[in-house]
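**Student:** A structural model of the following input is requested.
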Amino acid sequence: MQQPPQAYRPATALLDLGPDFWDPVAPADFPETRLRFRNDRAAAQIGLDQLSAPEWIAHMGRFQPLQGSLPQPLALRYHGHQFRSYNPDIGDGRGFTFAQLHDTDGRLMDLGTKGSGQTPYSRFGDGRLTLKGGVREILATEMLEALNVPTSRTLSLIETGEALERGDEPSPTRAAVLVRLSHGHIRIGTFQRLAYFREEENMRRLVGYVLRNLYGEDSDDPVRLLQLVVQRAATLAARYMAAGFVHGVLNSDNINVTGESFDYGPWRFAPTWDPAFTAAYFDHQGLYAFGRQPEAIGWDVSQLAASLRLLVDSEPLVEALDGFGPAFQAALTEAILWRLGVRPRDAAADRELARATERTLRTTGVALDRFFHDVFGGVLPDGEGWAELRTALTSYEPRKPRDHPYWSGEPCAMLIEEVEAIWAPIAEADDWTVLNAKVAAIRQMGEALA
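**Tutor:** Okay, here's the model as predicted:
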């Protein structure tokens, strides 16, 4: 049965926080606005899929206010730990929130930008985004959505006709502005800033805003907020691992308190289950390596707890933080079973199956994408390296049949070599067919896994 179209339901909840939380800004006046990617699947969930092409450009490239939503763009204020070093001189430096609205599930959603121009927090940056960076964000968000990782979605990518100088890619390079659809843009760093300035009343206001608007709870309890964030953050860490994803920069200003992944820079997917695999060339100590991501996210959540000490004693906060490890282990078991394509059975057996899967991945060195493609539904090849996992899988049932066309082809992967191969025809001949085909293939995988 076809679902009725989602009605457009604008919101302005962010304004209730007050001007201590944001700065009104103006978007850059771009020389061009050439639409390169429009995510109508996501737009349909917020009632914007019926916008005409000129209307889309006006809202997503020129940032004309959406009727009934925010009257002007707002650059959000926050601090954060960057590679464990506290930085009070950050905030929205090349983006802003320009609209709020509700999705089909009734959730409050933000439309935020990347590359929309300078703000009071740009420091020495130009406030711009490279077109390649925008393409990479499309690929990251599409893959993570298909692999059941809570993520922002890339709603729009518009090329802006500017030439940018960058030290980490051939320059001059093309510029773009990206619009992200996200379940809020409140970060752990947003709370850290208030703790830094000892703004107790604003901290209470922010706790209430997040609980009511992003968690649907009629509460102002800081401990309850931390409990919820612990669960969501642990789930995010677990699903990163099951997806083989490495975010690259898990600073506390990049951790959304809704547990939704966002802001993709030097991300990569790990070829194998290699705990030491890193994404960022500048992560010399491997702080955010594949296997250290749960530790990194847990550490960031502990900074939220430290910030909430402005409002409440340590003991209940420490108790809430202690739940991160068990929550992560439970979520990792669930996420691995989901990727194996089998139905959960009982807690002890499920944990053992997840552990056997990890051990098999480490000892065989098998390619992650190939492994999860071939074993979906509990099917395993013969051979000594698979004996433990085969035994653990014996009593499990498939959660769905392998009757989708996806299973008759090759696994859909997203290693760095393919990312570069997708970008090359865009850079050389303005050919977007490879990207569009890849997005279609990713979505087919998502349908097969869902």
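**Student:** From now on I want contacts and neighbour counts done on CA atoms only, so please keep to that.
**Tutor:** Fine.
**Student:** How about residue 225, nearest residue that isn't a chain neighbour?
**Tutor:** With sequence-adjacent residues excluded and distances taken as C-alpha to C-alpha, 6 or more residues apart in numbering, residue 225 is closest to residue 211, at 6.4 Å.
**Student:** do the same with residue 44
**Tutor:** Residue 44 sits nearest to residue 6 (C-alpha to C-alpha, 6+ apart), 6.4 Å away.
**Student:** the helices in the stretch 1-150 of the chain, which residues?
**Tutor:** 13-17, 40-43, 53-60, 131-146 (DSSP state H, counting those that start in this stretch).
**Student:** Rebuild these as CSV, extending it with mean neighbour count.
**Tutor:** Below are these laid out as CSV (neighbours: other C-alpha atoms under 10 Å):
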stretch, mean neighbour count
helix 13-17, 15
helix 40-43, 16
helix 53-60, 16
helix 131-146, 22
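**Student:** coming back round to it: quick one, what contacts the residue nearest to residue 225?
**Tutor:** By C-alpha atoms under 8 Å, 6 or more residues apart in numbering, residue 211 lies in contact with 217-220, 225.
**Student:** again, but for residue 118
**Tutor:** Each residue near residue 118 by C-alpha under 8 Å, 6+ apart is listed here: 27-28, 93-95, 125-128.
**Student:** Need the max-distance pair from these.
**Tutor:** Across these, no pair lies farther apart than 27 and 125, at 14.9 Å, counting by C-alpha to C-alpha.
**Student:** Of the two, which one has the most company?
**Tutor:** residue 27 (23 against 12; other C-alpha atoms under 10 Å).
**Student:** The more buried one: what's it in contact with?
**Tutor:** Residues near residue 27 by C-alpha under 8 Å, 6+ apart: 62-63, 73, 116-118.
**Student:** now with 10 Å?
**Tutor:** Taking C-alpha atoms under 10 Å, 6 or more residues apart in numbering as the criterion, residue 27 is in contact with 61-64, 72-74, 94-96, 98, 113, 115-119, 127.
**Student:** Please apply the same query to residue 143.
**Tutor:** Contacts of residue 143 by C-alpha under 10 Å, 6+ apart are 137, 149, 151, 243, 245, 269, 412-414, 438-439, 441-443, 445-446.
**Student:** Residue 23: neighbouring residues, count only.
**Tutor:** Per other C-alpha under 10 Å, the neighbour tally for residue 23 reads 18.
**Student:** thought it was touching residue 75?
**Tutor:** Yes - the pair residue 23 / residue 75 is scored as a contact, 5.2 Å apart, by C-alpha atoms under 10 Å.
**Student:** structure for this one too, so we can compare:
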Amino acid sequence: MPVSPAYRPDPRFFELGADYGDAVKSADFPQTILRLRNDRAAATVGLETLSDAEWIAHFGRFEPLPGQPGPIAMRYHGHQFRVYNPEIGDGRGFLAAQMRETPQAALLREQGDRDNKRAQAASDRVASDSALPGRLLDLGTKGSGQTPWSRHADGRLTLKGGVREALAAAMLESLGVPTCRILSLIETGEDLERHDEPSPTRSAVMVRLSHSHIRFGTFQRAAYYGRKDQIEALMEHARSLYHPAVAPGDAAGFLAAVVEASAALTAKWIAAGFVHGVLNTDNLNVTGESFDYGPWRFLPHYEPGFTAAYFDQNGLYAFARQPEAVFWNLTQLAGCLKLIAEPEPLAAALNAFGPAYIRHLRAAFLNRLGVRSLGEAADQRLLDATLALAREKKEALRWEPIFFDWFGGFSSAARALGGVRGKTYQGEAFDAFRFALMEHEPDRPERLEHPMFAAPEPEEMLIDEVEALWSAIDTADDWAPLKAKLARLETAKAAWSL
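**Tutor:** Sure, this is the predicted structure:
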């Protein structure tokens, strides 16, 4: 059947005009084999009712969805490893569509999934109320073919790259980190040559569902050409759609909202042990939602200098340098806004990043440990003690198990000390961690009743597992391990957030 009645097209970015994007067409692929279909994500925008044939038509051949004008390659510039590049843009992807979140999805999100039964019952009552507000969401592609910004590249995506993006997004979503969701992955039947993978390698086209694809680099392009009018139009567009609490025309207020969202995102990356790998200004957006996953990694153990990209030889985007990288990128956005605002309020908005990041980092660590706030001083003690424990025990203790073993606070002591890592939890750093944890009450301790916490190990996403999941696909075309992993991550998401 076609799209559901809950589908609400709203192609707002397309209204900005040709200064911000170029009309393009998808490549004509020799094959379109549906490999991953995220119906849970599709349901948030009313697309879960598409048949597989309709799905492939829209997300493999990119026939426009109802009410959508057709794809555009978005224009932007960016600092890439802090070197400005005015020749980039959507080189192997495009903005395919924009639509509103369904009323049910909006209500569930606003209630935070903390009481799913009550939220679902409420959402059922408002299922037909199309007037309910819902976020504007994008369908963006990767691997959909060449555009005016491809710079002689083939505009394609490797199948392995698409699998890796699906895994990164699913893991981050399970841990409550703001992230795009991979809606679709379709294998396209081409042999690609790549210098960083065994070649030829299989090809794919991916579709992500994201809150916004307006990057810091989108503003940089307008500033590069000195187009004050474009910056004003872009800022007002982004303000009204993504930060409507900011007053019209308030560029400093808009920057402050982006700073706050970016600080929260960065803090959650750190608590999740996530290393994005390529924090260029074209890889950060105005909504504070992570997307465009390339050489990402999750920490095997605490290592501040851990890098994800083999080409990041100077550690510019290492794990512990990610807050610095995000702040540097925010200063570039502020520089663009100087064309339409006074520098003093912009500087004040920028200076709020540090305090906001520390505040969000404390909250993120408390959330990962499943305990309630006791106040700034006690919360900071727990944050410091957790990092000290991870540092002292890094040879014996992986990052993720710390939060799994001690989720729910000291009420998990018997589970943690009697588990496979029980003998690791001793020594001076552990004593400090234990005392700091004992100060905090568990937050929703009933979550510990979930079967996931009876398992000896948490769900992780370390490189060996990622390579094993890909190997099954590459050597035997066996997708079962990948789909089982994605299902387990969905279960983990439910366990952490019940």
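**Student:** Now the TM-score, please.
**Tutor:** Once superposed, chain against chain, the TM-score is 0.97 (TM-score structural alignment, normalised by the length of the first structure); 445 aligned residues with a C-alpha RMSD of 1.1 Å.
**Student:** want to throw the helices of the stretch 1-150 of the first structure into TSV with distance to residue 431 of the first structure?
**Tutor:** As requested, the helices of the stretch 1-150 of the first structure are exported to TSV (distance: least, C-alpha to C-alpha, whole Å):
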stretch	distance to residue 431 of the first structure
helix 13-17	39
helix 40-43	21
helix 53-60	20
helix 131-146	13
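**Student:** Which one, of these, ends up nearest to residue 336 of the first structure?
**Tutor:** helix 131-146 (14.6 Å).
**Student:** Let me know whether my guess that the residue nearest to residue 225 of the first structure is in a strand holds.
**Tutor:** No - counting by DSSP: H, G, I helix; E, B strand; the rest coil, residue 211 of the first structure falls outside a strand, being helix.
**Student:** I'd like the distance between the equivalent of it over in the second structure and residue 95 of the second structure.
**Tutor:** Alignment note: residue 211 of the first structure maps to residue 239 in the second structure; criterion TM-score structural alignment. With the distance defined as C-alpha to C-alpha, to the nearest Å, residue 239 of the second structure ends up 19 Å from residue 95 of the second structure.
**Student:** Aligned to residue 220 of the second structure, what sits in the first structure?
**Tutor:** In the first structure, residue 220 of the second structure lands on residue 192 (TM-score structural alignment).
**Student:** residues in contact with its match?
**Tutor:** Contacts of residue 192 of the first structure by C-alpha under 10 Å, 6+ apart are 78-81, 86, 88, 198, 203, 252-253, 303-308.
**Student:** And the strands in the second structure?
**Tutor:** 8-9, 21-23, 33-37, 72-74, 78-80, 83-85, 95-100, 136-142, 157-158, 181-192, 201-210, 274-275, 297-298 (DSSP state E).
**Student:** Just put those strands in TSV and tack on distance to residue 478 of the second structure.
**Tutor:** As requested, the strands of the second structure are exported to TSV (distance: least, C-alpha to C-alpha, whole Å):
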stretch	distance to residue 478 of the second structure
strand 8-9	36
strand 21-23	37
strand 33-37	11
strand 72-74	34
strand 78-80	36
strand 83-85	40
strand 95-100	30
strand 136-142	23
strand 157-158	17
strand 181-192	14
strand 201-210	14
strand 274-275	27
strand 297-298	23
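**Student:** Select, out of those, the one closest to residue 372 of the second structure.
**Tutor:** strand 274-275 (23.1 Å).
**Student:** That closest one corresponds to what range in the first structure?
**Tutor:** Counting by TM-score structural alignment, strand 274-275 of the second structure lines up with residues 245-246 of the first structure.
**Student:** Mind listing what's buried along stretch 429-441 of the second structure?
**Tutor:** 429-430, 432-434, 436-441 (16 or more other C-alpha atoms under 10 Å).
**Student:** Quick check, the residue nearest to residue 44 of the first structure in contact with residue 101.
**Tutor:** No - with contact defined as C-alpha under 10 Å, residue 6 of the first structure does not count as touching residue 101 (11.5 Å).
**Student:** Common neighbours of the two, please.
**Tutor:** 46-47.
**Student:** What angle do helix 131-146 and the longest helix along the first structure make with each other?
**Tutor:** Determined from DSSP state H, the single longest helix within the first structure is helix 222-243. When axes from the mean of the first three to the mean of the last three C-alpha atoms, to 10 degrees is applied, the directions of helix 222-243 of the first structure and helix 131-146 differ by 100 degrees.
**Student:** what about the aligned residue in the first structure for residue 474 of the second structure, neighbour count?
**Tutor:** When the first structure is aligned by TM-score structural alignment, residue 474 of the second structure is paired with residue 427. Look at residue 427 of the first structure: counted by other C-alpha under 10 Å, it has 14 neighbours.
**Student:** what does residue 401 of the first structure give?
**Tutor:** When neighbours are counted by other C-alpha under 10 Å, residue 401 of the first structure comes out with 12.
**Student:** quick one, what contacts the residue nearest the centre of the first structure?
**Tutor:** Centroid check for the first structure by C-alpha atoms, centre = their mean gives residue 261 as the closest residue, at 2.3 Å. Contacts for residue 261 of the first structure (C-alpha under 10 Å, 6+ apart) come out as 141, 144, 149-153, 182-183, 233, 236-237, 240, 247, 250, 254-255.
**Student:** go again using 7 Å as the cut-off
**Tutor:** Listed by C-alpha atoms under 7 Å, 6 or more residues apart in numbering, the contact set of residue 261 of the first structure reads 150-152.
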